[in-house]
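Peer 1: The sequence isn't on hand, but the structure is:
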């Protein structure tokens, strides 16, 4: 069911679309602009454009149209299943694959593939994210744990919350990091200037990343990173914060400097307690070929 909201403007200036995306911060600016184009936003009972400059006394009425429901369908897409039993699946996700369907990515996702190859998945996250206990970004490769039933899902999610499940990443970053190891402890929240990004910000959620240098190059450093928390874009944000942005990162990094699609980040190791047997399980996944090829090129330089 569509929702409506009304704003009475006082002591506010700026573009209509920016004001609404700031106020309705659970929705993206592009979503707000889409509502404006559809005539679902009025100013003083008249349709307005996205670049309208709001003024004191304006009355803005927004009809927030519910997105069309997405129903994930099984698709015969090849995926690398590292481990599977009656409760758990561990997948080595390829870079470029979205984890679950969303607006703009209704098919071709890891969930579509899982529904075909695994079939039985936990229902805790509904039809769009069945079995998905945690996510990694589209252009990040590596290991994910997936739950095949609700009991497994609850116990795996509990391990993530209590920080007993361990996740280790490999990343190639710009610049030479002098310290052999370190910890980045800085709170992360949504960037108020760009709703697509997150940033280190006062009042953000606690976020802790540990890093260790694997190899140094003339212009880059290869890092091993361990997460204590699992915030959205955590590694990418923390590396930007310390001045060593991830190579190839289209959102947080500098302009494209290396061949490849997306950031050079790989979820290399995953460790957790089996939700039914109590056995400690650890899985590793080698770096993808394109990541290794880039490292060879950087070494030769």
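Peer 2: Good, I have the coordinates. All of these numbers come straight from a predicted model, not from anything done at the bench.

Peer 1: contacts and neighbour counts: CA atoms only from here.
Peer 2: OK.

Peer 1: quick one, helices of the stretch 151-300 of the chain?
Peer 2: Counting by DSSP state H, counting those that start in this stretch, residue ranges of the helices within the stretch 151-300 of the chain are 234-241, 289-300.

Peer 1: Quick one: closest of those to residue 94.
Peer 2: When these are ranked by proximity to residue 94, the top entry is helix 289-300, at 10.8 Å, counting by Cα to Cα.

Peer 1: Counting by contacts, list what the closest one packs against.
Peer 2: Secondary-structure packing of helix 289-300 (3 or more Cα pairs under 8 Å, 6 or more residues apart in numbering; DSSP states H and E): no helix or strand packs against it.

Peer 1: That helix: which residues count as buried?
Peer 2: Along helix 289-300, the positions that meet the burial threshold by neighbour count (16 or more other Cα atoms under 10 Å) are 291, 294, 295.

Peer 1: which residues does the second one contact?
Peer 2: For residue 294, the contacting residues are 258, 259, taking Cα atoms under 8 Å, 6 or more residues apart in numbering as the criterion.

Peer 1: measure it to residue 234 for me?
Peer 2: 23 Å (Cα to Cα, to the nearest Å).

Peer 1: quick one: secondary structure of the residue most central in space within the chain?
Peer 2: Central residue check for the chain by Cα atoms, centre = their mean: the C-alpha nearest the mean position is that of residue 137, 4.3 Å away. Using DSSP: H, G, I helix; E, B strand; the rest coil, the structure places residue 137 in coil.

Peer 1: ok, now how distant is the residue nearest to residue 232 when sequence neighbours are not counted from residue 205?
Peer 2: By the measure of Cα to Cα, 6 or more residues apart in numbering, the closest residue to residue 232 outside its immediate chain neighbours is residue 198, 7.5 Å from it. Shown here: residue 198 relative to residue 205, a distance of 11 Å by Cα to Cα.

Peer 1: ok, structure two:
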């Protein structure tokens, strides 16, 4: 459980009221005991009627269905404390913030930093006081990262500033409506110029489209190739695992790579772009970011720029 602005967030890990094996429940049943302040059906129903529950970015009703793993938000009844937020001049003070408005933002995550979670240093915590706070009614205390990139991966990350924007963006990711483009340097020279890798990961459907940009000589491996990757699904380490299974692991991948290791500059994988619709206005947004410096040598050798 955590407090977000005037909302308390809970991820349903188990039912706390019978029946305990139900696949889904109405909110007035499923929320019983999930919040310490709402231990009974009566207290949950009262909160729903008063419009204090939000599910998937929308005000919930007694008919709203929830399942294990869903996030539910409870609006606090009384808030007397004003929260001071430091508004920073983004343009002058942080070049890694590439776009933001009242609803959301996009930040470049450098390789080596964790996106979010229970860690001392994360991208989400770092930008909690750098991104400016939204003044909208359903705004979070601090913006939240909507998706993750591997710790070693460089690329753009979308932040939501309001509950509504978070719900719409999360749903867009789950429905595969957000296009993600990656560049990777892989071992050896693939026999294909384009390929669709469709191999299950953790017994779940996983699809990655791969296109070879060029190949050149490279230490340890003999040759290495620059590839574009468009993942159609979002499984854990999907790109790394698919490329390794294809026989061309990413250079610097100590987890899925070959026994001969390239001890250069870490994992040669970067997300270079995102294409999505603004969660509120519906405007088409295309985010493009430069490759990290470690790709400079391969880019020069292939005369791409």
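Peer 2: Arrived safely, thanks for sending. Values in this document were obtained by computation on a predicted structure and should not be read as measured data.

Peer 1: what do we get in the second structure for the residue nearest to the centre of the first structure?
Peer 2: Counting by TM-score structural alignment, residue 137 of the first structure corresponds to residue 150 in the second structure.

Peer 1: got a list of what its match touches?
Peer 2: Under the criterion of Cα under 8 Å, 6+ apart, the contact partners of residue 150 of the second structure comprise 114, 115, 237.

Peer 1: how about the strands in the stretch 51-200 of the first structure?
Peer 2: Here the stretch 51-200 of the first structure has its strands, by DSSP state E, counting those that start in this stretch, at 59-64, 80-84, 88-93, 141-147, 166-174, 181-185, 188-190, 198-200.

Peer 1: which of the ones you listed sits most buried?
Peer 2: When you average the neighbours per residue for each of these (mean count of other Cα atoms under 10 Å), strand 141-147 leads with a mean of 26.

Peer 1: That strand vs the second structure, average distance?
Peer 2: By mean Cα distance after the TM-score superposition for the first structure, the fitted strand 141-147 of the first structure averages 0.9 Å away from its aligned residues in the second structure.

Peer 1: Which elements pack onto that strand?
Peer 2: On a contact count with 3+ Cα pairs under 8 Å, 6+ apart, strand 141-147 of the first structure meets strand 88-93, helix 150-161, strand 265-273.

Peer 1: How many residues are close by residue 177 of the first structure?
Peer 2: Counted with other Cα atoms under 10 Å, the burial measure for residue 177 of the first structure works out to 21 neighbours.

Peer 1: Name all residues that make contact with the closest residue to it other than its chain neighbours.
Peer 2: Closest residue in space to residue 177 of the first structure, ignoring its immediate chain neighbours: residue 221 at 6.4 Å, by Cα to Cα, 6+ apart. Applying Cα under 8 Å, 6+ apart, we find residue 221 of the first structure in contact with 172, 173, 174, 175, 176, 177, 213, 214, 215.

Peer 1: Can you find the partner of residue 166 of the second structure in the first structure?
Peer 2: With TM-score structural alignment as the criterion, residue 166 of the second structure pairs with residue 153.

Peer 1: surely that match meets residue 131?
Peer 2: Yes: look at residue 153 of the first structure against residue 131 with Cα atoms under 8 Å: they come within range, at 7.0 Å.

Peer 1: which neighbours do the two share?
Peer 2: In terms of Cα under 8 Å, 6+ apart, residue 153 of the first structure and residue 131 are both contacted by the residues 122, 124, 146, 147.

Peer 1: Tell me how many other residues crowd the first one.
Peer 2: This points to residue 122 of the first structure. Neighbour tally, residue 122 of the first structure, other Cα under 10 Å: 24.

Peer 1: Please name the residues that touch it.
Peer 2: Counting by Cα under 8 Å, 6+ apart, residue 122 of the first structure makes contact with 130, 131, 147, 148, 149, 150, 152, 153.

Peer 1: let's see it at 10 Å
Peer 2: Residues near residue 122 of the first structure by Cα atoms under 10 Å, 6 or more residues apart in numbering: 87-88, 129-133, 146-154.

Peer 1: counterpart of residue 287 of the first structure in the second structure?
Peer 2: Taking TM-score structural alignment, residue 287 of the first structure has residue 291 as its aligned residue in the second structure.

Peer 1: just checking, its match touches residue 270?
Peer 2: Yes: between residue 291 of the second structure and residue 270 there is a contact at 6.7 Å, judged by Cα atoms under 10 Å.

Peer 1: Looking at these two now, which is surrounded by more residues?
Peer 2: In terms of neighbours (other Cα under 10 Å), residue 270 is the more surrounded of residue 291 of the second structure and residue 270; the figures are 28 against 18.

Peer 1: Touching, that one and residue 151? I think so.
Peer 2: No: the pair residue 270 of the second structure and residue 151 fails to qualify as a contact (Cα under 10 Å) at a distance of 11.0 Å.

Peer 1: Now for the two: what residues contact both?
Peer 2: 109, 110, 111.

Peer 1: quick one on the thing from earlier: intersection of neighbour lists for residue 291 and residue 270 of the second structure?
Peer 2: Residues within reach of residue 291 of the second structure and of residue 270 at once, by Cα under 10 Å, 6+ apart, are 154, 155, 182, 183.

Peer 1: And for the counterpart of the last one in the first structure, nearest residue in space, chain neighbours not counted?
Peer 2: Pointing back at residue 183 of the second structure there. Using TM-score structural alignment as the criterion, residue 183 of the second structure maps onto residue 170 of the first structure. Counting by Cα to Cα, 6+ apart, residue 170 of the first structure lies nearest to residue 224, which is 4.7 Å off, once chain neighbours are set aside.

Peer 1: And that neighbour, what's its match in the second structure?
Peer 2: Looks like residue 224 of the first structure aligns to residue 228 there (TM-score structural alignment).

Peer 1: who touches the residue nearest to residue 185 of the second structure when sequence neighbours are not counted in this structure?
Peer 2: In space, residue 185 of the second structure comes closest to residue 226 once its chain neighbours are excluded; the distance is 4.5 Å by Cα to Cα, 6+ apart. With contact set as Cα under 10 Å, 6+ apart, residue 226 of the second structure has these partners: 183-189, 211-216, 250, 268-269, 295, 298-299, 302.
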